[in-house]
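Here is the input, now give the coordinates:
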Amino acid sequence: MKVFHSTTPKIFLASWVSLNPANASDTQVHALYSRSSEPDRDILQPLRLWIDNVKVSDRTLAHRLCKLIPAQCPFERDVKLFGKTLFHIPPMCKLNPLYEEVVGLRFRALCYLADDCGEDISQYC
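Below you'll find the predicted structure:
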């Protein structure tokens, strides 16, 4: 079974949101155009594009990526000293602005190992 080929069309189709101005209310159309007229100030966009364009075509690279990138968001913690809470650490995925791109890279590595290399990826799940 080709995991990547059967999963990605569903993911990509589900993530697309179309806003048809003919069917949308005036407030939705106004919000759409007002957001598009603002300048894009995402300084991480080149890094996001670079991560999204990384092609996984090496077995050792794919294994390293699957080992380095956790399967789920690390849990939140309270740091305590002598019974008093010093500070709270939120879930790490909320702190990482590149979380979606990194998880996508891990997914591509898993799909490469399963589809192209025919390996069992259950150890990474």
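
from here on, contacts and neighbour counts on C-alpha atoms
Noted.

after the helix or strand hosting Leu47 comes which helix or strand?
Assigned by DSSP states H and E, Leu47 falls within helix 45-52. Using DSSP H and E, the helix or strand that follows helix 45-52 in sequence is helix 59-68.

how about the strands in this structure?
Along the chain, the stretches classed as strands by DSSP state E are 77-81, 84-89.

closest to Asn96 out of those?
Judged by CA to CA, the one of those that comes nearest to Asn96 is strand 84-89, at 12.6 Å.

was I right about Val3 contacting Asp116?
No - with contact defined as CA atoms under 8 Å, Val3 does not reach Asp116; the gap is 10.1 Å.

for comparison, sequence B:
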Amino acid sequence: MNVSQSTIEDTQVTTWIWTNQENVTVGNTSNHRSPKKRFDLLQPLRRILNNIDVRDPELAHRLCEMIPAQCPFERDVKLFGRSLFHIPPLCKLNPLYEEVSLLRFRALCYLADECGEDVSQYC
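Have a look, this model is predicted:
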């Protein structure tokens, strides 16, 4: 079993477990209220990103080039050589951050496992 197959299987199990946990009970359990489902406006887009099957080397290269390996917004603001403040990575605020980074990882695994290419240029 190669790395990408193992990762995809683990991700599908995680996604399955997460969708089963979407029913959240509100209030005290002795209240006997019915579970309330959370409405996720981005769920269709999440599903599309998770279902993209990377089977083309050109697509895999394009994805690895477009999606950065690290958050590009993290900065130290300096003035005259002294650090004034630090801007934390804002990528975690993106609601689709995990899906996009997982798509990049699947593209890297495809290039490394299936195509046998060196992916160190994208790290």
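
so where do the helices sit in the second structure?
All helices of the second structure, identified by DSSP state H, fall at 3-20, 43-50, 57-66, 97-109.

so where in the first structure does the shortest one end up aligned?
Going back to what we said before, that points to helix 43-50 of the second structure. Per the alignment by TM-score structural alignment, helix 43-50 of the second structure matches residues 45-52 in the first structure.

one step back: quick one: the strands of the first structure as JSON lines, columns for mean neighbour count too.
As requested, the strands of the first structure are exported to JSON lines (neighbours: other CA atoms under 10 Å):
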{"stretch": "strand 77-81", "mean neighbour count": "11"}
{"stretch": "strand 84-89", "mean neighbour count": "10"}
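
Present those as JSON lines; the columns should include distance to Asp120 of the first structure.
Shown next, in JSON lines, are the strands of the first structure (distance: least, CA to CA, whole Å):
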{"stretch": "strand 77-81", "distance to Asp120 of the first structure": "33"}
{"stretch": "strand 84-89", "distance to Asp120 of the first structure": "34"}
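
nearest to Ile121 of the first structure, of those strands?
Ile121 of the first structure lies closest to strand 77-81 among the strands of the first structure, at 29.1 Å (CA to CA).
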